[in-house]
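Student: just coords:
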């Protein structure tokens, strides 16, 4: 939990799994297709989150 908070994940967006992929923070059970799209499009964003997944 501390690692997530220290890396900028807001408490209300914290979920079960976390990863850092090419500079983006990935939080929750994000489908692989959505991660590939994120990496292809490279939006000006901090990351991707699906909060509250078990």
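Tutor: That came through fine. What you see is a predicted model, and the numbers here were worked out from it, not measured in a lab.
Student: For the rest of this, base every contact and every neighbour count on C-alpha atoms.
Tutor: Noted.
Student: what about the helices in this structure?
Tutor: With helices called from DSSP state H, the chain shows them at 2-6, 32-41.
Student: So for residue 22, which of those helices sits nearest?
Tutor: Taking Cα to Cα as the criterion, helix 32-41 is the member of the helices of the chain that comes nearest to residue 22, at 7.8 Å.
Student: try this one next to it:
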């Protein structure tokens, strides 16, 4: 991820991830298997790097982060050769509410 994002990455195994997610403003219903914080924005679950870069570059008003709920097949890190990918949405969340940020898959 460090090379793909072009930023320094530090991995922390936080035993109290729910508290981290709450501090980052991640809505409980889209919480997933991991949380990344980059330049003050939260990225929850299997958010594609391209979407992360776009959010960091554009800083959409009212958006505190992006999330992909669950672990959809075909999302980054969930690719399975020979298995059809699932369609999934990247949701923007923050003080401005929630909205569709990107749609991926078939």
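Tutor: Sure, I can see it. Quick caveat: nothing in here was measured; it's all calculated off a predicted structure.
Student: thinking again about what came up before, is it possible to get the helices of the first structure out as JSON lines so that each row also shows mean neighbour count and distance to residue 20 of the first structure?
Tutor: As requested, the helices of the first structure are exported to JSON lines (neighbours: other Cα atoms under 10 Å; distance: least, Cα to Cα, whole Å):
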{"stretch": "helix 2-6", "mean neighbour count": "11", "distance to residue 20 of the first structure": "11"}
{"stretch": "helix 32-41", "mean neighbour count": "12", "distance to residue 20 of the first structure": "11"}
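Student: So which of the ones you listed is nearest residue 23 of the first structure?
Tutor: So among those, helix 32-41 is nearest, using Cα to Cα, at 9.7 Å.
Student: just the strands in the second structure please.
Tutor: Using DSSP state E, the strands of the second structure run over residues 35-38, 41-45, 65-68, 88-94, 97-104.
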